[in-house]
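Visitor: Return a 3D structure for these sequence lines:
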Amino acid sequence: MAKNKNRGYGFGTTPVFLASISTILGAILFLRFGYAVSNAGLIGTILLVLIAHLITIPSALAISEIATNMRVEGGGEYYIISRSFGKIIGGSIGISLYFARAISVAFYMVAFADAFRPINQYLMTKSGIWIDLRIISLLFFGLITWIQLWKGANMGVNILWGVFLILIASIILFLFGKALPGTVPVPLTFKIKGADPMFKVFAIIFPAFTGMAAGVGLSGDLKKPERSIPIGILSATITGMFIYILVAIKLHSSAPMSLLASDPLVMSKIALWGPIIPLGLAAATISSAISSSIVAPRILQALGNDNVLPGKKINRFFAKGKGKVNEPVNATAFTVLLVILFILPGSLDFIAQLITMFFIITYGILCWISFLEHMAANPSFRPVFHTKWYISLIGGIMSIIVIFQIQPIYATLAILLMFIIYRLILYSHKDENELSTLSQGLIFQITRWLKIISQRNSKKLKPYGWRPSVIAVSKDTFERISIVDLLRWISYRHGFGTLVHFIQGMLNKETAEKAVEIKGELVKLVEKGGAGIYVDTIVSPSKKSAVAQIVQLSGVSGLDNNTLLLEFPKEDPSKIDDVIDAAKFALSVRFNILILRSSSRHFGYKSRMDIWITDKKYRNSNLLILLAYIIKGHPDWREAQINIFVAFPESEIDENVTNLKKIIESGRLPISFKNIRPVSFNPQKQTIESVVEEYSETSDLVIIGFNSANLDNMKGEMVKYNKLNDLLFVSANENILII
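Guide: From the prediction side, this is the model:
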């Protein structure tokens, strides 16, 4: 075959079909399908075949879809997964897939030796000689190894032609065989006495259907993988399904149930020419071994090329190839040692169940990738071949169900091993730990729909369902972080916070680049502090114009913004003018206004919070109490005591305290009545400022309401309270209820 410089051997569609169908029609078909029919009945067996294909067909469709959307290189399933989920996740799955493929070679070789059991029995009868079947496995595996190391994949594919013809001949001769003496018609649901449970039967026969993706492993050697992969694996999967159903029907009608259960080679007694069945078994297992032995080293080579394995030397070693087609010599040599290690014990059951777990997990991952690609609606995802999202979803869900139905312990071990491998790769590739395009697209779609749904339902929101959606605007974010801390406390669980860093100036290339740079620093700042808030920047000539733009923007969370948070330092009252001018724009859109007067004490020990209620109309009371409750919910303030001071002239104090207790009780807020502190004062002799200072001088945060209608007069009020530290002025411009 002509060699393509960029596409290895430049295979067409036929090798993909041959590799897949030769692996699907494997040892289970010839050795254990009679057992399935006798233990599950004909209807039960067909049902199990269909259940299995609820995984394999969606997987075949998913592989086809993803493969026709990208330029598929060497590594097959590994390439598809890693280029969709990233090399960290893809690498962990690729390593486990490599071991599954490599160990499956041992499985096929041990099963291959069973084809020589009749010869062994003949030799034992005639001469008393019994050949250890493991020797046969090792000898034929040596032959396969020689083919791979010295002749390459091209020779392996040529052999696939021969074994495929034997497979077809054995199946045809079996299907045209005659019923055995003593065969009587039985109901379609008939089972032998003491039959095994359905899912135990399923666990034994499912490895028969795991060969679907064998042809994908040739991706690096295909001339047109975007065409060959869909046609090859889909045709092999559907062909295999019909062959298994036909074989089940023939077994049910051609042999007694007791013989199906006891004789693994019962097919040889039904076939027109009996010896063709052991030959077919040998052909099936040797072809499956060839397919996996071609694929496994290429997966390992692809892992080395992507530098996924630990250590540069190890990656270079396995990435090394031979000749113009880059034959994976080192990867093949390592695979040989691994296969021999698993051939020597000769235990089929353990190997079969273990590799089945890895294969089903791989199929499930592929289905989930296809499903997520549909959900993400990435415009770059434009496959030539299309499937439906719900088909991939069915395959993904069925994969999860089936692995735990087959063997919960092996399923748990397989998933745990994959997680450990993932963590090891992540540890050695810390710089590559980023969201892939797929994840970003999915998050985008979820956010988009949530925002749309939230906006459509916004008119239905009631005053008692209020939650804070706060925009904090500051020019001095990095110099004074009090505003950042207050924002993260308010938005911890019950609300959403957006921090906007104001950059003064005109928007141009220089300021735009500065904004991008500062935004990156903001992300690091809030990430380091564990703050769950959104950050952004804005370039504007003045703070006033910046706020005018910001309050018109829709909320990032899908919830409309409803509160503006501004800040100025206690030590520099000259900044109050900018704050008040900016706050006026919040009134235009009926925003609640929070103005923090920060101090060098930086909220002290966060052990005491004082609320002062002085307005007879209780215009701000609900918001004051809710904010205190929300802030206390943050771990930083969890041990804090909330004091509610009700300050009125003596003649009005009892009535106002009673009203306040009703608000707290109806709202089921975790505030003890003993913390409600009535404070009566004589307005003729005392100012409210002096009263607040007297009681709250040592408080870590004092919250006071103000009337936004008097915003122009607030500058004089904000410079008062000299004895207090961090002080939050609050004006509620929404109807907020506590019930």
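
Visitor: Going by C-alpha atoms from here, please, whenever you check contacts or count neighbours.
Guide: OK.

Visitor: tell me what the longest helix seen in the chain is packed against?
Guide: Longest helix of the chain, by residue count under DSSP state H: helix 33-67. The contact analysis (3 or more CA pairs under 8 Å, 6 or more residues apart in numbering; DSSP states H and E) places helix 33-67 against helix 77-85, helix 198-205, helix 225-254, helix 257-262, helix 348-376, helix 389-406.

Visitor: now that helix against helix 348-376, angle please.
Guide: Interaxial angle, helix 33-67 versus helix 348-376 (axes from the mean of the first three to the mean of the last three CA atoms, to 10 degrees): 30 degrees.

Visitor: Could you also give me the structure for this next sequence, so I can compare it with the first?
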Amino acid sequence: MSGDLKDPRKSIPIGTMSAIGLTMVIYLLLAIWLSRVATVDELLNIDPGNIVMADKAAWSWAVVAGLLGATFSSALASMVAAPRVMQALGQHQILPSSDFVAEESVTGEPRHALLVTSVIVLATLLFAFFGGGLNAIAPLITMFFLLTYGTLNAVVLIEQTLGMVSFRPTLPIPRWVPLVGLLSCLFVMTLVNPVFSLIAIIFTLAIYAYLLRKKLRAPWGDVRSGLFMSLAEWAGERVSRLPGAPERTWSPSVLAPVMNAETMNGSYRFLRSIVSPQGSVRALGLYQTGHRESVEKLDLITQAFIADGVYARTTLLKVSDFESGVSTAIEVLASVFFRPNILFLPLFANEQQVDLENLLNEIAPFKIGVALLARHPVIDLGREQLINVWVREQGPDWKLGMRLSNLDLSVLLAYQLARNWRGRINLCMSVTDLETAIKARAYLNELIDLARLPAKTQVHVIEAPFYEALRQMPGADINFFGLPNDFDPVFLNEVIEIVGASCLFVRDSGDESALA
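Guide: Reported below is the predicted structural model:
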């Protein structure tokens, strides 16, 4: 067996190529000999009881003996190799009941794997016996051989195309060789039996899907990561040459800086709701000298995001203070291709808002949206059902455009929440008179239509000053407000106190559009 060779890396290629070369010479000589001793009609006559080569040979018994010997040799090789292959699959936890088939006897023989393969062979022989002979299953077995050869050619072709440094074959071949091999295997499969070809491909894809669900980690890695990385690099290069259109491709990509993992854990459900299913979260763990342990558990939280189907990553950064750390991180990430487009910060205490004012001024040039979450200390996010989005008066023209007045990000995040909460959005506006109220209702209804908000979205226009309208508006689980360019902590505190529920203060980045 190959695993028992002294130097498999050297012996297997030499033995394989030697065997292929020798059998090719034998087959060519036999073809030439048969073309001289037999007619075309005799060669085309497929009769199991009449072997042309035996009839034309000087010793017909030698041909029959050779056929029996070749058959016995193949059966013996399969009997020895198949259990060891199954044992190897079991050792890597690929098969069901892998521990059972991976066991060895005292002498090192894979007895359990031999037992399982024997049952498979017996079932196949019984099927052939009652289903028309071995010829009934021969095409299917041929398909799996061809699929194996085709897959090997496909892997070599992909590796060569990617040009990764790790792919350094000791026997380099031109790229067209695996391409011809792959196409030839697919062509022969279709030629032999199209139905069995389809069955074999479906069965192989089912095995691949099964292995993906097992989430196996191969110690030697695989080609998929390199393939996707190369595709991403290729796509990134092409996109960089095209005119930017961030509105059409926008998806929430949140940067969540924290100085302890507990803060991130407290925001987990809300973050998952505003980014799922296509968004992403980057946890930025900021720590000062001697306090790295406070953010080390962020990896566990990002793994939870991934388990919930949300792309998430953790970055740890040593900083002198929170404000400078966030500012530096945003400045660095502004140049990457998949950069975050929302800075998420939870509001905890009034004394932090002085730092927030300086921070928001520093990051303003980098075109990143801002979402400040003030959680209610008792009801938190309530039943996670009702979302109030407060819209400022849009007079005097009351016209909708691709760029709304600091409203695009609020509408998009409210839609994300409503979709993941299966909740309802209320578009709310405070106006001073009846004439303005009529224009406001028309504006908000048009916004629902053009922004393609859910059908159950409601409009609430209240004829009262803003703070009074906050008191009159029925309660919601969370309220969205636009964050003014001139940061006003007094405004935030007054709104939070009057509303009596969780609030999200949002500032657009300028790259999103609710109407796109």
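
Visitor: Tell me how they score on TM after superposing.
Guide: Put the two chains on top of each other and the TM-score (TM-score structural alignment, normalised by the length of the second structure) is 0.78; 493 aligned residues with a CA RMSD of 4.2 Å.

Visitor: Can you add mean neighbour count and give the helices and strands packed on helix 33-67 of the first structure back as TSV?
Guide: Shown next, in TSV, are these (neighbours: other CA atoms under 10 Å):
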stretch	mean neighbour count
helix 77-85	24
helix 198-205	19
helix 225-254	22
helix 257-262	18
helix 348-376	22
helix 389-406	20
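
Visitor: count of neighbours near the residue nearest to Asn305 of the first structure when sequence neighbours are not counted?
Guide: With CA to CA, 6 or more residues apart in numbering as the criterion, Asn305 of the first structure has its nearest non-adjacent residue at 5.1 Å, and that residue is Ala319. Residues within reach of Ala319 of the first structure, counting by other CA atoms under 10 Å, total 25.

Visitor: Arg392 of the second structure too?
Guide: Arg392 of the second structure, neighbours per other CA under 10 Å, totals 17.

Visitor: Contact partners for whatever residue of the first structure lines up with it?
Guide: Aligned by TM-score structural alignment, Arg392 of the second structure pairs with Thr614 of the first structure. Each residue near Thr614 of the first structure by CA atoms under 8 Å, 6 or more residues apart in numbering is listed here: 646-648, 705.

Visitor: separation between Thr614 of the first structure and Leu701 of the first structure?
Guide: 17 Å (CA to CA, to the nearest Å).

Visitor: Likewise for Ile533 of the first structure?
Guide: Counting by CA to CA, the gap from Ile533 of the first structure to Leu701 of the first structure is 21 Å.

Visitor: And Lys617 of the first structure, by the same measure?
Guide: Distance from Lys617 of the first structure to Leu701 of the first structure, by CA to CA: 24 Å.

Visitor: neighbour count winner among those two?
Guide: Neighbour count, other CA under 10 Å: between Lys617 of the first structure and Leu701, Leu701 has more, with 27 against 8.

Visitor: wouldn't the more buried one be in contact with His602 here?
Guide: No - look at Leu701 of the first structure against His602 with CA atoms under 8 Å: they stay out of range, at 9.2 Å.

Visitor: Pull up the overlap in contacts between those two.
Guide: Shared contacts of Leu701 of the first structure and His602 (CA under 8 Å, 6+ apart): Asp726.

Visitor: what about the longest helix belonging to the second structure, how far off from the first structure?
Guide: With secondary structure taken from DSSP H, the second structure has its longest helix at helix 60-91. Compared with the first structure after fitting, helix 60-91 of the second structure deviates on average by 4.1 Å (mean CA distance after the TM-score superposition for the first structure).

Visitor: list the buried ones in that helix?
Guide: 63, 82-84, 86-91 (16 or more other CA atoms under 10 Å).

Visitor: re earlier: what two of the contacts of Thr614 of the first structure are the furthest from one another?
Guide: Across the contacts of Thr614 of the first structure, the longest distance by CA to CA is 14.1 Å; it joins Phe648 and Gly705.

Visitor: Okay, strands next: where are they in the stretch 401-516 of the second structure?
Guide: Secondary structure of the stretch 401-516 of the second structure (DSSP state E, counting those that start in this stretch): strands located at 424-431, 458-463, 478-482, 502-507.

Visitor: again but with the stretch 251-400 of the second structure, I slipped
Guide: Here the stretch 251-400 of the second structure has its strands, by DSSP E, counting those that start in this stretch, at 253-258, 280-287, 311-318, 342-347, 369-374, 386-390.

Visitor: residue range for the first one in the first structure?
Guide: Right, strand 253-258 of the second structure. With TM-score structural alignment as the criterion, strand 253-258 of the second structure aligns to 469-474.

Visitor: And the matching stretch, how far out from the chain middle?
Guide: Relative to the chain's own centre, stretch 469-474 of the first structure is displaced by 32 Å; criterion: CA atoms, centre = their mean, to the nearest Å.

Visitor: Report the buried residues of it.
Guide: For stretch 469-474 of the first structure, by 16+ other CA under 10 Å, it's 469-474.

Visitor: From those, pick the one nearest Leu559 of the first structure.
Guide: Nearest to Leu559 of the first structure among those is Ser469, at 6.9 Å by CA to CA.

Visitor: was I right about that closest one contacting Leu499?
Guide: No - with contacts counted by CA under 8 Å, Ser469 of the first structure stays clear of Leu499, the gap being 11.1 Å.

Visitor: wait, what's in contact with Val254 of the second structure?
Guide: 275, 279-282, 340-344.
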